[in-house]
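*Asks:* Sequence and predicted structure are below.
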Amino acid sequence: MKKLALAAVLLSAGVAAEESIWRDPVDGKLDASRWLLENAYGFLPIPLLITDPAIGAGGGVATVFFHETEEQKKTRKENPEKITSIAPSMSGLVALGTDNGTQIGGGFHQGIWKDDAIRFEGGVFNADININYFGFGAPVQMNTKGNYLFSDIDFRIAGSKFFLGMGYHFMDGDVVFGQDTSTRISDKDARVDVRFMYDGLNNPFSPTSGAKAKVIYSNYSTLWGGENEHQRLNVDFRSYHTINNKWSAAWRINGVSTSGDVPFMQDPMWICEALLPCAIKVTMSRLVKLKLDTT
């Protein structure tokens, strides 16, 4: 009888310990973050729902793996109630599809290094996208298939909220109109970016206050492995505002200016019309387009 009682106590203690890892130490509510961080095989599945009229209805899933540094792990265990603004590094796999045959898949990694003094983002994706093209007047189905890879790195300036960075992006694909292979257009674009960024958000995943701004100059050239020579300037500003402890609001302005031998797939107004039919579009000039939308 004593042995049974002892076994029951030990079992209860084990269950309680197991449950504690699923509870937030501050409010006691269900929280899987510690389990995800402390298990190498733990990942966060994120369901994706697509309702964009440009590519149809569908969905997919992303699996995200988190990677803590030893210093982050030590701080978390010693101060479980401390809230940190430095996110752990993470890697992920993404797969999605829609009812018009669009399919996208790939993987990515986001590295947060040196106490957030260095940020890295990179990934490889393959896409088979069906979308309506309005450049001929009446809409014509356009299919684009290709591969896309990118690599960006940013360096924090003297412990401030400002970053200076650079990146490399490469895209290789084919475009076909109306399933007519005689219309096939092959395109290979490669670019090098130089960017200046301000990040004053209170949370990297779900911000409720602060602002984030980026100015990115992109140089597309045969020097980088592409087939076209053109330039792009992108200015992106996002602002987040807390309304109360349950609600927050956000707004965004994104402006794009292009020059040179710009392929139609890279034309910002075409992208705005094809992919963002509900956005407010303002043409400022032949080469300068401004897109206003909400986040």
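*Replies:* Sure thing, it's come through.

*Asks:* When you work out contacts or count neighbours from here on, use the C-alpha atoms and nothing else.
*Replies:* Will do.

*Asks:* Would you mark the buried spots in the helix ranked longest in the chain?
*Replies:* What stands out as the longest helix in the chain, according to DSSP state H, is helix 2-20. Judged by neighbour count (16 or more other CA atoms under 10 Å), helix 2-20 contains these buried residues: S20.

*Asks:* Show me what it is packed against.
*Replies:* With contacts defined as 3 or more CA pairs under 8 Å, 6 or more residues apart in numbering; DSSP states H and E, there are no secondary structure elements packing on helix 2-20.

*Asks:* quick one, strands of the stretch 51-200 of the chain?
*Replies:* 56-67, 89-98, 103-113, 118-133, 140-156, 162-177, 180-199 (DSSP state E, counting those that start in this stretch).

*Asks:* for comparison:
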Amino acid sequence: MQIRALLALPLALVALPAAAQQDAPPDMQEAQPDAPAAPPHKGFFARLKDEEDGKFDFSDILAKGGFLPMPILITEPAVDGGFGLAAAFFKKDPEHPRQITKTAVAAFKTGNGSYGYGAFRAGYLFGGRLDYKVGVGRGKITLATYPGFAPGGVEYTNHYDYGVLGSAMWHFEDARFSAGPLLDFRKLRSQLDLGNAPQLPDKFAGDFSRTLHTGALGFGFHFDDRDNPITPTRGTNAYMQAKFNRGAFGSDRDYTLYAIESYSFDRIAPRWRIGQKLEMKAIRGDFPAYFAPSIDLRGVQAGRYQGMNMASSELELSWQASPRWSLLGFGGVGETDGGDRRVYKDSGAIFAGGVGFRYRIARKLGMDAGVDFAYGPGGFVFYLQFGHAWSFGMD
């Protein structure tokens, strides 16, 4: 499920240091025997302005460890829209500007009854040689899946008692390269909405109406030379990873997930930037049907096109209209292969695209926020973006 958010005014602020006071000139000391008090701290709204251009900006709050409450407006048609709230904390290491520790807690509820809440943290240890990510969550997700024998879709609900995901990547001497272990543990109860379901094959129906424990350990290899981890303008973020769900790790079923993803950014002119996303995913073994990879493009309904193999690519072109504002256009294509289990049909080429705009909401962190308007096979949809649109996939 794709969730996009804009920023709201912060509820908590971090005080800015007072400006250094200058001594009064000698000829003024008798007329003003008492030195003036230190200037007061900036007012509420003054702290939301950038000292360089005077524009609305959250840099001073976020860079010093402040947080933002972020309303979450869910526009994904697959869950009938929804709303939520997140508190996001950012802290930049002054000696290593690219090392930004991010912490977030969030909760949401959607129009079809789905809900969830959880916490996430990404940071650095050992002087930046190790970067880690960990997230925990709980909730209920109702979606539709579209197997070959039910092209109109079958609705199902997964009740997650818990989900725990994490990674720890050690950086080599060339810090652009890193590698390390991955973990993914979940407990969920799945059920079918039999009210609109056709006669289902036993092998498919057997994935539902039961409690499932998944336990996966894996390994990832990463390359990252982006100029900014939140809203990149140059560089590449690429990784290969595999997660092995096995009984030895507490999983009820043995299956493996593979992923290769690449996100590249560059400037092609002073005001023009280009970005490209390449994504390939595969699943093998005794996997639950609803865990099969699906096409993830702006304008494509989440989970609409699934298969044992998935490949997609998206291209984005941005024009910097001013130091703060930019306009962009994007388009992508994806395809799934049903594989030898034949639960899903081959999707064929699926196209989607659209336009959007961004505002540089935190200049010192290089952070943008904005809106994308996309059109795909299911019609029109819009997304509220915080950071780059591909942030959820980039590692």
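*Replies:* Yep, it's here. Please read all numbers here as calculations on a predicted model, not as lab measurements.

*Asks:* sorry, back to before: Y220 of the first structure is nearest to which of the strands of the stretch 51-200 of the first structure?
*Replies:* Of all the strands of the stretch 51-200 of the first structure, strand 180-199 sits nearest to Y220 of the first structure, with 4.2 Å by CA to CA.

*Asks:* could you give the angle of the closest one to strand 140-156?
*Replies:* Orientation check (axes from the mean of the first three to the mean of the last three CA atoms, to 10 degrees): strand 180-199 of the first structure against strand 140-156 gives 30 degrees.

*Asks:* Which elements pack onto strand 180-199 of the first structure?
*Replies:* So strand 180-199 of the first structure, by 3+ CA pairs under 8 Å, 6+ apart, packs with strand 162-177, strand 210-220.

*Asks:* can you redo those strands as a markdown table with distance to M197 of the first structure?
*Replies:* Shown next, in a markdown table, are these (distance: least, CA to CA, whole Å):
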| stretch | distance to M197 of the first structure |
| --- | --- |
| strand 162-177 | 5 |
| strand 210-220 | 4 |
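
*Asks:* okay, those in a markdown table with mean neighbour count next?
*Replies:* Compiled in a markdown table, these are given as follows (neighbours: other CA atoms under 10 Å):
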| stretch | mean neighbour count |
| --- | --- |
| strand 162-177 | 18 |
| strand 210-220 | 19 |
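
*Asks:* hang on, the earlier thing: now tabulate the strands of the stretch 51-200 of the first structure in TSV and tack on distance to L6 of the first structure.
*Replies:* As requested, those are arranged in TSV below (distance: least, CA to CA, whole Å):
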stretch	distance to L6 of the first structure
strand 56-67	38
strand 89-98	42
strand 103-113	46
strand 118-133	51
strand 140-156	56
strand 162-177	58
strand 180-199	55
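
*Asks:* What's D261 of the first structure aligned with over in the second structure?
*Replies:* Under the alignment (TM-score structural alignment), D261 of the first structure pairs with D286 in the second structure.

*Asks:* and its match, how many neighbours?
*Replies:* 13 (other CA atoms under 10 Å).

*Asks:* from memory it sits against D252, does it?
*Replies:* No: using CA atoms under 8 Å, D286 of the second structure makes no contact with D252, being 9.8 Å away.

*Asks:* And the contacts of stretch 202-212 of the first structure?
*Replies:* For stretch 202-212 of the first structure, the external contacting residues (CA atoms under 8 Å, 6 or more residues apart in numbering) are 85-87, 197-201, 237-242, 248-249.

*Asks:* Out of the residues you listed, which end up buried?
*Replies:* A87, M197, Y198, D199, G200, L201, F237, R238, S239, Y240.

*Asks:* And the furthest pair within those?
*Replies:* It's A87 and F237 that sit farthest apart of those, by CA to CA, at 21.3 Å.

*Asks:* re the thing from before, what's next to the longest helix of the first structure, contact-wise?
*Replies:* Under CA under 8 Å, 6+ apart, the answer for helix 2-20 of the first structure is an empty list.
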